[in-house]
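> heads up, no residue letters with this:
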């Protein structure tokens, strides 16, 4: 079963986190930085310990890990450019963060063929948080696990 810890220990792969999961994003980036990875992020909305650079992933400089924001909310041309970039950088560790919640509707996006993990975070109105973790192979879900935490 795909586990949140397993994702923290990755050396390469594409992880898409959707929903308002800033805490998870921060946790992964901090862990990857702690393990000595240099990280490029498009912008920094919170403090991350370690070696982190701000810039565009398309500028040509190579990093160990990347954080790209709102890949599904971009224009069609920007999504196609990102898709080509992801296909060329499969050996890197890439965290895609989409602010809107996407889980089952990921099947509508071509990016599903390039992601290894989808983490869909949702804060429920009845006082708990739900995290669905799915592992993908060739655009299809091969494993899935749900975590629930009461607030």
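Now that the structure is in, tell me what you want to look at. Note that this is a predicted model, so its numbers are computed, not measured.
> drop to CA atoms for contacts and neighbour counts, all remaining ones
Will do.
> Now do the contacts for the residue of the chain positioned farthest from its centre.
The C-alpha centroid of the chain is most remote from residue 126, which lies 26.3 Å away (C-alpha atoms, centre = their mean). Not one residue lies near residue 126 by C-alpha atoms under 8 Å, 6 or more residues apart in numbering.
> how close does it sit to residue 148?
12 Å (C-alpha to C-alpha, to the nearest Å).
> re the thing from before, so the residue farthest from the centre of the chain: helix, strand or coil?
coil (DSSP: H, G, I helix; E, B strand; the rest coil).
> So it versus residue 149, what's the distance?
Taking C-alpha to C-alpha, one finds residue 126 at 11 Å from residue 149.
> got it, and residue 124?
Here the criterion is C-alpha to C-alpha. By it, residue 124 lies 10 Å from residue 149.
> Need the residues touching each of these two.
What both residue 124 and residue 149 touch, as defined by C-alpha under 8 Å, 6+ apart, is the set residue 130.
> what does the helix or strand harbouring residue 121 rub up against?
Assessed by DSSP states H and E, residue 121 sits inside strand 117-123. Here strand 117-123 makes contact (C-alpha under 8 Å, 6+ apart) with 14-21, 101-103, 129-136.
> let's bring in a second one:
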């Protein structure tokens, strides 16, 4: 399922739990194909060319990186939801630092995302990545990956 996400042409992916490495992998993979990437700002380093700016002011890009969409004020979240509804043909990576998995059902953004990746680093020496495919705000498929370090 993780490789399927890297090969997307359009859709919205939400990464939660401060999964910087995963977000970096996806941004690098998507920018390699000659796609133009616009990020609000970069909380991690990337290899390709990434433009910095507000995604709400430009429609000229193929990939957008929006940081901390769940931690915004109510007015900003509503603006983001309207923007997401109008950009379903673009590839959008929503990167949230706080961990959200099953509680995504409390957020209105669930209606706009296609994949949820919940990254969690455990204290006993492993990482857990839960990937969920969503359709119309409901989970239709999921897979869990565990890696020891």
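All right, it came through fine. It should be emphasised that the depicted structure is a prediction, and the values quoted were computed from it without experimental measurement.
> where's the strand holding residue 121 of the first structure relative to the chain centroid, distance-wise?
Distance, stretch centre to chain centre, for strand 117-123 of the first structure: 10 Å (C-alpha atoms, centre = their mean, to the nearest Å).
> what do you get for stretch 78-87 of the second structure?
Using C-alpha atoms, centre = their mean, the offset of stretch 78-87 of the second structure from its chain centre is 15 Å.
> Identify the residue range in the second structure corresponding to the strand holding residue 121 of the first structure.
Taken onto the second structure by TM-score structural alignment, strand 117-123 of the first structure occupies residues 115-121 there.
> Near the alignment partner in the second structure of residue 37 of the first structure, how many residues? Count them for me, please.
Aligned by TM-score structural alignment, residue 37 of the first structure pairs with residue 35 of the second structure. By other C-alpha atoms under 10 Å, the residues close to residue 35 of the second structure number 16.
> need the contact list for the closest residue to residue 35 of the second structure other than its chain neighbours.
Closest residue in space to residue 35 of the second structure, ignoring its immediate chain neighbours: residue 62 at 5.6 Å, by C-alpha to C-alpha, 6 or more residues apart in numbering. Contacts here follow C-alpha under 8 Å, 6+ apart; on that basis residue 62 of the second structure touches 35-37, 90-91.
> Ok, residue 4 of the second structure next?
Contacts of residue 4 of the second structure (C-alpha under 8 Å, 6+ apart): none.
> Next one: it relative to residue 142 of the second structure, how far apart?
Applying C-alpha to C-alpha to residue 4 of the second structure and residue 142 of the second structure gives a distance of 13 Å.
> what's the answer for residue 120 of the second structure, then?
15 Å.
> and what of residue 148 of the second structure?
Distance, residue 148 of the second structure to residue 142 of the second structure, by C-alpha to C-alpha: 20 Å.
> Could you pull out the helices in the second structure for me?
2-6, 20-32, 74-86 (DSSP state H).
> packing partners for the second one?
Spelled out, it's helix 20-32 of the second structure. Here helix 20-32 of the second structure touches helix 2-6, going by 3 or more C-alpha pairs under 8 Å, 6 or more residues apart in numbering; DSSP states H and E.
> I appreciate the help and will end here.
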